[in-house]
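In: Below are the sequence and a predicted model; questions follow.
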Amino acid sequence: MEYEVNKWSLTSERSAKDYILKVEEDYFIGRQEELSFFHNYLHTNDQLVNILHYYGTGGVGKSFLLNAFARKAQEENVTYIQLDSQDFLHTPSEFVDYFLNVLGLTVELDEDELQPYTFKNMMQLIKKISITQKLIITMDTFEQMEELERWFLQIFIQQLPPNTVVVLAGRYPLKDWNPSPSYRFKTHQFELKEFSLEQSRTFLNQFGIDNENHIQAIWRFTDGHPLTLSLTTLTDRQHFISNHEHGTLHDSSHILTELTEQWLQEVRDEDILHLLYSAALFYHFDREGLSTILEKEVTNDIFQKLISLSFIRKSAMGWMMHDLIRDAIQVELQQRDPKLYQTVLKKIAEYYYKKAIRTKSQHDVGMFFYHIQNDYIQSTFFPNSTSMYLEAVDEHNFQEVIDFFEFKKKNIVESDASFYNRSSNKSYHFHASKEHNENEANYLGPDYIEKLGYQTTSLLKNSDGETVGMTIIVPINEASVSILEKEPVSRAYFQSLSTEEMKYYQVPPNKHAGWYIRHLDFVDPSDSSLLSYLLYNLFTLFTEGKIITSTPIEFFQDLLKNFGFQEVEGASHYDFGESTPSSTFLLDISGERFDVYLKQFLPEDDNQNKLDILAELFSLTEREKDIIELILEDKSNQEIAQQLFIAEITVKKHVSRILKKAEVKNRTQLIKRILEFV
């Protein structure tokens, strides 16, 4: 059977090398800016040594780009010397031998011209070639030059003749290199990043993957990482999508394993490797956190080696690992040593629990929830992009609020966004019907913001300062509650309150007794990163008071339940349509409840943790804890008395005190109350 690749096949006139170059060219996607820049330098005669340095994490396509440069140089009949630091020992003499061998295979030279294999002769040949034509010298895997790097930059490059272009490709940017001021250099550095969704779609189309659900699933899994995309296309296309509608990869562990091997090639120190595996279980990490989890001091020297790895970058809250390798290491560790994996995760959750109790900061509360091993929360609340920000609304930007509402009214569509967790290979889907979005457009507008105050609203901005989303979160006090009890959606809850319950919210306008989450919206209804960013910023509310919201959307209802929100009896409504019942949900972390609230999410060893939570919540004595434990086992007062060797009347007195502390009237209500918390 014959295969045709873009109507180009091997003939006697075409070599196998030419054929491979043609196939690579046909399947080369993206990097047009880099190719254009390189092409310009092929025609520049500026008496300079130009150094082009391309860097990026493993598998991002550096070698593939150098091959594209080679094809471009071949088209222009420009001499292209292609070197790789992995192909020779890193000494000056070995480099000279290697360079001259490659030169002899690239340029038509007599064997006598290549002799002797000395630095002087090598430089003379380079100068001879550069007199008549542009000369391109490339070095791949430059990060492995190590001790030869300084010699290469300060000796070899500085003696190159004008009209030479040096192209380097490595995992790290060039640092601490200052060429001699007496010599004329021009250095350009370019960071190679992952493909965009459109580039990834084009790449996958080339391999016959054109189902949009499949493309979206692969995009979420790969984040546009070129090597991961390539590995995914090698998977059996008939079986690698397990969920046809929203798309999850059937078995991605082998892909993650291969990625781990690729990336960890740059880690050659066992101590760094051990530290790396611990760091991979953090969302953000720093020296303090690693030292606490490992129960030993992480020295500054070893930490600096860790953060110098190409797949680790600085973030506002510490250091972050590239999410692909972080997830790959997590999967590998979970499979290799599940007990160790669970032990470390539990330590991290306890570490952030203590920090969150102390600081009540958005970051520490968020990190606590990231590490409690709740897949739903982890998948939806933590955006990959950190290039967005929230801007408070006031008079100067209120026109943007007006523009946002006008845009949404003119573009009412259903909302669909998918969230993918690479470690667990699970997907979660957000859907809001067109009817729901139309109702919200009718209920909400600039007048709603003006009634409740600018402080209720923030605009979500991208890195270009464009408005891409909005949040409306109302601080509840005596000024806002009178409006909330009349407005659609929120009125169901506030009208259901008794006079005594309403008093809780009657605090002065400069304070708040809680928050009403009224609206999260974004321009692109399919962009899950926008929703994730808005969700993550809700952690600022998780410190005190009561948090209330109402939604008919199943995705949000499931999230609320995962966070421990309780459905409020008697506060359901049909404001979103006669066939669309909407529940109201409440989380009460007022007073001393915050500590107890967080503690219930800690990984449990046994039922004792649950009893400790109840003891803190209801101020129970040790004897009352014993009695509650037996009540949960459905023991009668007489059976409890016999088991604890006390009088039945004593048990009755303890039960009465427990009912009073729990604010319930009987055992049935007590058990229901207990189950709300444990």
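Out: Thanks, I have it.
In: When you work out contacts or count neighbours from here on, use the C-alpha atoms and nothing else.
Out: Will do.
In: Spatially nearest residue to residue 38 (excluding sequence neighbours)?
Out: Nearest-residue entry for residue 38: residue 69, 7.2 Å, with adjacent residues in sequence omitted and distances by CA to CA, 6 or more residues apart in numbering.
In: sorry, that was for residue 495
Out: residue 485 (5.8 Å).
In: One more: residue 585?
Out: In this structure, residue 585 finds its nearest non-sequential neighbour in residue 567, 4.5 Å apart by CA to CA, 6+ apart.
In: now swap in residue 586 and tell me
Out: Residue 586's closest residue in space is residue 548 (CA to CA, 6+ apart), at 4.6 Å.
In: Tell me how far the residue positioned nearest the centre of the chain lies from residue 322.
Out: Central residue check for the chain by CA atoms, centre = their mean: the C-alpha nearest the mean position is that of residue 384, 3.0 Å away. Distance, residue 384 to residue 322, by CA to CA, to the nearest Å: 10 Å.
In: With residue 355 instead?
Out: Residue 355 sits 25 Å away from residue 322, going by CA to CA.
In: can you check residue 406 too?
Out: As it turns out, when the distance is counted by CA to CA, residue 406 lies 38 Å from residue 322.
In: Check residue 274 too.
Out: If you measure residue 274 against residue 322 using CA to CA, the figure is 17 Å.
In: which one of these two has more residues nearby?
Out: More crowded of residue 274 and residue 322, by other CA atoms under 10 Å: residue 322, with 15 against 10.
In: thinking the more buried one is in contact with residue 309, fair?
Out: No: using CA atoms under 8 Å, residue 322 is not in contact with residue 309, being 10.4 Å away.
In: this is the comparison structure:
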Amino acid sequence: MSGENPKSRFASEIERLKQQFLVGRDREIRFFQERLASNSLDCSIINLYGTGGVGKSYLLDEFRRLTEKAAARFIYMDCRLFTGSPYEFCKQLLHLLDYTSAQADTIDFDIAALTALCLREIHTFAEQGKLVLALDTFEEIGELELWLREHFLLQLSSGIQIVIAGRLPLQGLWLSSPAWRYLLFRMPLSDLDYEAVQLYLSRSGIKDEENIQYIWTRTKGHPLTLSLLVSTSLVQSLSPQSDSGQDSIFNYVARVWLKEVTNLENRDLIEAAAVLRHFNQELLSFVVDREVPAEQFQKLIGHSFIRKTEYGWILHDMLRDAIGYELRLRAPENYDRLWKRCARLYYGHMTNATLGKSAEWARADWVYYIGDRLIRTLFYQHDTFYQLEPLHSSNWMETEQYVKNRYTNARDVKIIQKDLESGERYEYSITAAEGLFGFKHFQLQQRYDIDSRSVKLIRNMQGELCGLASMIPIHTHTLGFLQSNPPFSDYFSGLSGAEINKLKSSNDAVSGYFIELIDVYDYSNPAMRHAAGLTFIHCMLSAGLIVTTAPAIPFFHTIFRSFGFERVKDSVHFAYDSQIPTPYFVLDTRGKKLKEYLGRMTAPIGIEQKSEKNDGVLTELLSIREREVFRQLIEGRTNMEIAVSLCLSEATVKKHVSNIFRKMQVTSRVQLINRYFNTTFG
């Protein structure tokens, strides 16, 4: 016994406890065990899906334990870690398969060869025994989904069980194809029933019936909420009689948890992390404006409600929102200070063109910080999970039916939303006729023919079609159509020849988008409205020029102005109503106009950009390679992450970092980040 590894004993006990607190999933576990026990894993896909916090990842962890108990191999892949390319997928899978040969580095840009290598390695493992490949957070897979289904999965051999987990059930071609549909085993996860909650609480030491009834009423069986309640000891500090009925369960969780944090510095870090959303040691140090020691940071990220992502660490969404709400009430000036530093930080990411996908992530979050209260109230007040789906043959009839339903079921809509921060009430109306104006010249086949990317479908978390977007890419092959058809022609006919020539780009390198319409069944429904708004935000940040128009009613035009769009002078159309002139709105962030836009949007929150020369002065002593490293340092990336991004060794990156510190007269990354942002902003 004395020679037993203590870490192994702890690990075994942790695994046992995890299994003990997994309740209400007996049916799903039995099904998976039956699959493992079969003589061979024939071709099939288990599609595990359900809303956020329902326990998908927790159940996948149990699948891992069962797989390892059966002496099989379990490979877990988080789809948030990919950049949407087969290259990134294959490299990550090879890493998880413990593939160390340098051969992969020689075929980095040969996707076919890299895929073949990846398949060979996974088949080698499958020949040695059963193998389970689990893809989690599949809603983040993006355009890689087509390659995965039509190329990678088709070449897998028997003996490999695929598990695809995400918020949404698999849709589109997965269902329209009888073959794929036959191979799918749907496994929806819902909230726990009363008996499962009772069992969970009993195993947590809570057996009083009154407390069990109270917790059941408050959580409705939502697994994450239930876990947070128990982990923060809420039931010991609150009783059913103490419930004021005014605050949400998450505000209670935040208050009780913060009382348990006796160290004020740790509390400050948690509050900053809640405002920052994504963080790492350097970025957190910048926001709190002090050096965060490594030991303190390690303790921080050791909490169960903090998890690692591709871009750093985050607090769980529910707890983060609750802490932010509590901080705004208790210390509004501190909250405002943290907010502005976050906005400055994301501003730097917005202007950092070398960061690829991470810049896209920063831009999406930046809108949250710089958008006015209207934008945050209409589109960010609640988490919304939706999926954009390209138009194709399998969903064509469904799309046509959507348009027919919009005409058949058109009705007046009243949008009433209250800002939780200020208490301000927003109220807008859209008549049935106004809601259909965008479809007046919309022809599905025509939009698809000019560019197959023009039409996107908006699906909710149940996979139901709830909206449609027409966002036409602007390039050489679409300009003729845009110049001669309503509602686009009046805008493009007003451009000079030189301006038109600037828009003549290839199909792949689009010059911009004309957002013709983003429609949902019901704009008064918060979830549908949020999905429409975030679809608009995603498009407006994806290209340098965005042009749009909408019925001349306050709801749409106020939103355009809040996003920083400018009304086009002396250019209107009568495509919706021959008696009512409708204006165009444009957002142009091409070239130097990006910084002009950023300055215009940050001015209302008290952030002033200094001269453009300052950044150049700051980096003028650096070599070209050192500037590339510097840009990633201010993003907060580790030496290893920079090495992978720039195809350098970690030792070379360390040498560049040392040179940067010496030339900029700083001794740490935190000092470097602070100097950069203090130089950039007033």
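Out: Great, that's in hand. Keep in mind that what you see is a predicted model, and the values were worked out from it rather than measured.
In: Quick check: the gap between the counterpart of the residue nearest to residue 495 of structure 1 in structure 2 and residue 493 of structure 2.
Out: In structure 2, the position corresponding to residue 485 of structure 1 is occupied by residue 483, as judged by TM-score structural alignment. Plainly put, residue 483 of structure 2 is 6 Å away from residue 493 of structure 2 if you go by CA to CA.
In: Who has more neighbours out of those two?
Out: residue 483 (18 against 14).
In: got the contact list for that one?
Out: By CA atoms under 8 Å, 6 or more residues apart in numbering, the contact list for residue 483 of structure 2 reads 489-493.
In: in what helix or strand does residue 117 of structure 2 lie?
Out: Under the criterion of DSSP states H and E, residue 117 of structure 2 resides in helix 111-128.
In: List the buried residues for stretch 639-652 of structure 1?
Out: By neighbour count, with 16 or more other CA atoms under 10 Å as the criterion, the buried positions of stretch 639-652 of structure 1 are 640-641, 648, 651.
In: Hmm, residue 678 and residue 609 of structure 2 touching each other?
Out: No: with contacts defined as CA under 8 Å, residue 609 of structure 2 does not count as touching residue 678, sitting 9.8 Å away.
In: the more surrounded of the two?
Out: Neighbours around residue 609 of structure 2 and residue 678, counted as other CA under 10 Å, are more numerous at residue 609. The numbers are 22 against 13.
In: Roughly how far does the more buried one sit from residue 344 of structure 2?
Out: With distances defined as CA to CA, the gap from residue 609 of structure 2 to residue 344 of structure 2 amounts to 9 Å.
In: Same check on residue 240 of structure 2?
Out: Distance, residue 240 of structure 2 to residue 344 of structure 2, using CA to CA: 43 Å.
In: residue contacts, residue 318 of structure 2?
Out: Shown in contact with residue 318 of structure 2 (CA under 8 Å, 6+ apart): residue 250.
In: helix, strand or coil for it?
Out: When the structure is split into helix, strand and coil by DSSP: H, G, I helix; E, B strand; the rest coil, residue 318 of structure 2 lands in helix.
In: who wins for neighbours among the contacts of residue 483 of structure 2?
Out: Using other CA under 10 Å as the neighbour definition, these reach their maximum at residue 491, which records 22 neighbours.
In: That residue in helix, strand or coil?
Out: In the three-state summary, residue 491 of structure 2 is assigned as helix, counting by three-state DSSP.
In: do the same with residue 615 of structure 1
Out: Secondary structure of residue 615 of structure 1, reduced to three states by three-state DSSP: helix.
In: if I read this right, residue 616 of structure 1 contacts residue 597, doesn't it?
Out: No: at 10.3 Å, residue 616 of structure 1 does not count as touching residue 597 under the criterion of CA under 8 Å.
In: which one of those two has more residues nearby?
Out: A count of neighbours by other CA under 10 Å puts residue 597 above the other of residue 616 of structure 1 and residue 597, at 19 against 14.
In: which residues touch the more buried one?
Out: Residue 597 of structure 1 makes contact with residue 589 under the criterion CA under 8 Å, 6+ apart.
In: Would you verify that it is located in a helix?
Out: Yes: for residue 597 of structure 1, which was evaluated using three-state DSSP, the result is membership in a helix.
In: Which residue in structure 2 aligns with it?
Out: If you follow residue 597 of structure 1 across to structure 2 using TM-score structural alignment, you land on residue 597.
In: Give the burial count for residue 195 of structure 2, as a bare number.
Out: Other residues near residue 195 of structure 2 come to 13 when the count uses other CA under 10 Å.
In: Against residue 503 of structure 2, how distant is it?
Out: Taken as CA to CA, the span from residue 195 of structure 2 to residue 503 of structure 2 is 62 Å.
In: I would like the range of structure 2 that aligns with the helix or strand encompassing residue 649 of structure 1, please.
Out: Using DSSP H and E, residue 649 of structure 1 falls within helix 648-662. With the alignment judged by TM-score structural alignment, no segment of structure 2 is matched to helix 648-662 of structure 1.
In: elements contacting that helix?
Out: Taking 3 or more CA pairs under 8 Å, 6 or more residues apart in numbering; DSSP states H and E as the contact definition, the neighbouring helices and strands of helix 648-662 of structure 1 are helix 608-618, helix 622-632, helix 637-644, helix 667-677.
In: Ok, which of these comes nearest residue 413 of structure 1?
Out: Closest of those to residue 413 of structure 1 is helix 667-677, at 37.1 Å (criterion: CA to CA).
In: Residue 520 of structure 1 versus the residue nearest to residue 495 of structure 1, what's the distance?
Out: Separation of residue 485 of structure 1 from residue 520 of structure 1 (CA to CA): 20 Å.
In: swap in residue 129 of structure 1?
Out: Distance check for residue 129 of structure 1 against residue 520 of structure 1: by CA to CA, it reads 64 Å.
In: Also residue 480 of structure 1?
Out: For residue 480 of structure 1 relative to residue 520 of structure 1 (CA to CA), the value is 19 Å.
In: Neighbours of the corresponding residue of structure 1 for residue 529 of structure 2, how many?
Out: Taking TM-score structural alignment as the criterion, the aligned counterpart of residue 529 of structure 2 in structure 1 is residue 531. Here the count is done by other CA under 10 Å, and residue 531 of structure 1 has 24 residues near it.
In: what's the helix or strand for residue 531 of structure 1?
Out: Residue 531 of structure 1 is part of helix 528-536 when elements are defined by DSSP H and E.
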